[in-house]
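# got a sequence here, can you build the structure:
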Amino acid sequence: MTSLRASAVLPLIAALALAACSEPASPPDVPAPAAPAASPAAPAAAPAAAGETVGGDGSEIVLNALTSEDIEAETLPGELACSFITSGDEALLLARGNVASSDPAVGVVKVGDYVERVAAPGGFDGMLGGTSFAGRGKTVVIEVTGEPVGGGESPPRPATLTYQRADGASRTIPGQWNCGP
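I've put the predicted structure just below:
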C-alpha cells in the first residue's frame, strides 16, 4: 500500500516543482512593457556604519563584553593569549594558544548573553597577525589594520573584528588586537 501512495504522490510533487520554476504567461491582450531607452545607474548602496549588522534575516548581531566571570568560567588551553578590545575598552574576544603548536587556539566571544567557543588553526603563532575563528554557526575574523601602537613586549595593533553568522549576516567592529603574555 505504501508504494501505491508513493507512486501517486511523486507525480504531484514533480508537477508542483515544475509549476514553481515556470514563469506565469502574460495575458495576450496586455502588451509587454517597453524597455527604457537608457536605464540610469542604480545608486550605490551606502556602506554600513561601523558596528551595524548587515545582511542575513534582519536580526541584529549583539556582541557583549566578556566579564571576568565569563572568562573564569571557561577553561581555555594555551600558554599565551590574544584579545580584541573595542575603543570603549571592552573585550569582545579572548583566545589562548600554545607557541609553535599545530593545536588550534581556543577562544570565547559573548553573543547576547551566551558565551560561545571558537577556534582558529595554528595555536598562538597563528593568531598574531589576525586570523579566522570558527564556531557553531559563526565565524569571527580578526583583521590587523595597522602597525603596533606604543611600545613594550606586546603592543596592541589596530584591527577589526567581523562576526559572520551562518545566515549571511555580519557585523564589523573596529578596535585593537593584542597578543602576548
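# okay, CA-based contacts and neighbour counts for the rest of this
Noted.
# any idea where the strands of this protein begin and end?
Using DSSP state E, the strands of the chain run over 53-54, 63-64, 80-86, 91-97, 105-111, 114-120, 130-135, 138-144, 157-165, 170-180.
# to residue 16, which of the ones you listed lies closest?
Closest to residue 16 of these, according to C-alpha to C-alpha: strand 157-165, at 32.2 Å.
# list the helices and strands that closest one packs on?
strand 138-144, strand 170-180 (3 or more C-alpha pairs under 8 Å, 6 or more residues apart in numbering; DSSP states H and E).
# before we go on, could you also do this sequence so I can check it against the first one:
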Amino acid sequence: MSQTKSAALEPSSIAKALAVAVFSTALLAACSPADDAAEPSVDAPAIAPTPTAADEVAPEPVTPAPVAASGTVGGDGSEIVLDTLSEADLTGANLSGELACSFSEDGQQPLLHAMGVVGSQDPAQGVVKVAGYVEPVRAPGGFDGMTQNPTFTGQGKTIRIEETGAAIGGGESPPRPATLTYLRADGASRTIEGRWQCGP
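Have a look, this model is predicted:
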C-alpha cells in the first residue's frame, strides 16, 4: 500500500520541480542585464561625432591691400602721384647748400632734389612735386647724410632712398641704382625704381 502511494506522489513532485524551474528561469530573464546594456552608462564619456567635409568651414580668404594703377598700395585707395621737377621748380625752391643729390627714373629730370652742406649737421633741404605741387622735404646730416640711403620727411610724408647696386659708369659722382619709397601718413606707399646721384 505504501509503495503505491509513494509512486503516485512522484509525478506530482516532478511537476512541482519543473514549475519551480520554469518560474526561476522567467525571473532570471526578467532581471537580466540585457536591458541595461541598451542604455548607455551615466559615467561613460560622450563620443563626439566624426566631422564631415560639409561640417568644415573654410577660412576666409585674405584680402590684399588695394593697388592703384600707379603702384600705390594701401591707404584710402587714392594714388600717390610724383611729377618730375622742372628747372623753374628748382629755381623757385631756392635751396641752399654746397652739393646736391637727386633721384630720377630716367637719369635726367629728378623726382626728388636736395642740397646740403658737407660736414654740417644742419638738415639737407629738398623738394618733391606731389600731384603738381612742389613740397619741401628734409634729411638729417647735411650733404653727408644724403650719400647713403637717406630718409627725407615732410608734411604727411616720409621718403626713403635705398641704393640697390654699384655705381653706373665713372666720373666724380656716378649715379647708383636705387629705389624711392614714398610713405604717406594714411598708410599708403609707392616704390619707384631709378637712380640716386650725389655730387657737384
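# before we move on, the earlier item: how about the strands of structure 1 in CSV, adding distance to residue 3 of structure 1?
Shown next, in CSV, are those (distance: least, C-alpha to C-alpha, whole Å):
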stretch, distance to residue 3 of structure 1
strand 53-54, 47
strand 63-64, 52
strand 80-86, 59
strand 91-97, 55
strand 105-111, 48
strand 114-120, 47
strand 130-135, 43
strand 138-144, 42
strand 157-165, 42
strand 170-180, 47
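# quick one, which of those is nearest to residue 13 of structure 1?
Minimum separation from residue 13 of structure 1 across the strands of structure 1 (C-alpha to C-alpha) falls at strand 157-165, 32.7 Å.
# that closest one: average distance to aligned residues in structure 2?
For strand 157-165 of structure 1, the mean deviation from structure 2 after alignment is 0.6 Å (mean C-alpha distance after the TM-score superposition for structure 1).
# which helix runs longest in structure 1?
Looking only at structure 1 and at elements set by DSSP state H, the helix with the highest residue count is helix 2-21.
# ok, and what's touching it?
Contacts of helix 2-21 of structure 1 from elsewhere in the structure, counted by C-alpha atoms under 8 Å, 6 or more residues apart in numbering, are absent.
# got it, and stretch 99-107 of structure 1?
Counting contacts by C-alpha under 8 Å, 6+ apart, the residues outside stretch 99-107 of structure 1 that touch it are 76-80, 93-98, 117-127.
# apply 10 Å and report the result again.
Residues external to stretch 99-107 of structure 1 that are found in contact with it (C-alpha atoms under 10 Å, 6 or more residues apart in numbering): 71, 74-83, 93-98, 115-127, 133-135.
# and those residues, which of them are buried?
71, 76-78, 80-83, 93-98, 115-127, 133-135 (16 or more other C-alpha atoms under 10 Å).
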